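In: Next comes the sequence, and after it the predicted model I'd like to discuss.
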Amino acid sequence: MTYVVTENCIKCKYMDCVEVCPVDCFYVGENMLVIHPDECIDCGVCEPECPAEAILPDSDDRATPWLEINRNFAQSWPNITRKGEPPPDADEWKGKPGKKELLSPNPGKP
């Protein structure tokens, strides 16, 4: 089992999860983070740290469509090991549905 970053992260990207990950399995895109499913050790410490409630176990049906998205982008985005600044408008995007089409494929800056 692994944890998966879902749609709630898009445009929020708070990054609290990055600080607690013991295996540094987060990767950063322009407006979202992803977890590399082959690196995640299923410890679960990241899930409660996410203010946007964007991290779910892969056993949750809501995570299923996001597993491959996480896997694919983790292979091309840079690894992130330290919390950065969230976007200035993160709180405005928190909890908004229908953000999938806003996902940028561009890598972020660690």
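Out: Thanks, I have the structure now. Nothing here was measured: the structure is a model prediction, and the numbers come from that model.

In: only C-alpha atoms for contact and neighbour calcs from this point on.
Out: OK.

In: Give me the three-state assignment for residue 27.
Out: strand (DSSP: H, G, I helix; E, B strand; the rest coil).

In: what about the residue lying closest to residue 86 once chain neighbours are set aside, distance to residue 26?
Out: What sits nearest to residue 86 in space, not counting adjacent residues and going by C-alpha to C-alpha, 6 or more residues apart in numbering, is residue 14, at 4.8 Å. Plainly put, residue 14 is 13 Å away from residue 26 if you go by C-alpha to C-alpha, to the nearest Å.

In: this is the comparison structure:
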Amino acid sequence: MTFVVTEACIKCKYTDCVEVCPVDCFHEGPNFLVINPTECIDCGVCVPECPANAIVDEGDLPADQQIYLALNEQLSRTWPVITSSKSPLPDADDWRDVQGKHDQLIAEA
């Protein structure tokens, strides 16, 4: 099992989760973070740190968010590892509770 960064992270990119990760499994894209599922040790310490509630246990992933399991795996292969916290995107608070923002994902690093 692994944890998955879901759609809620898009256009927010809060990095509170990165600071607590003991294995540096987070990778950073332009407007989204992902978790490398082969590096994640399933500890869950990142979950309560996310202000957007964007991190979900793979076993609890809602049907409409299943695509993010594959996206996390795929994008973590090319995006750089992020190991320290940064400021969120400038309008993160405006996007935090927006649903249906998959079309806003920028997949190029």
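Out: The structure has been received and is ready for your questions. As the structure is a computational prediction, the values presented were derived from the model and not from experiment.

In: what about residue 14 and residue 26 of structure 1, which has more around it?
Out: The neighbour comparison of residue 14 of structure 1 against residue 26 (other C-alpha atoms under 10 Å) goes to residue 26, with 27 against 24.

In: Next up, the contacts around that one.
Out: Going by C-alpha atoms under 8 Å, 6 or more residues apart in numbering, residue 26 of structure 1 touches 18, 33-36, 74, 79-81.

In: Now the buried members of those.
Out: Neighbour counting with 16 or more other C-alpha atoms under 10 Å marks 18, 33-36, 74, 79-81 as buried within the contacts of residue 26 of structure 1.

In: Residue 107 of structure 2 is in contact with residue 27, isn't it?
Out: No - with contact defined as C-alpha atoms under 8 Å, residue 107 of structure 2 does not reach residue 27; the gap is 11.9 Å.

In: okay, these two: which has more neighbours?
Out: Taking neighbours as other C-alpha under 10 Å, residue 107 of structure 2 and residue 27 compare with residue 27 leading, 21 against 14.

In: what's the closest non-adjacent residue to the more buried one?
Out: In space, residue 27 of structure 2 is closest to residue 81, 4.2 Å off (C-alpha to C-alpha, 6+ apart).

In: Distance from stretch 75-83 of structure 2 to the middle of the chain?
Out: With C-alpha atoms, centre = their mean, to the nearest Å as the basis, stretch 75-83 of structure 2 stands 11 Å off its chain's centre.

In: Right, I'll call it a day here.
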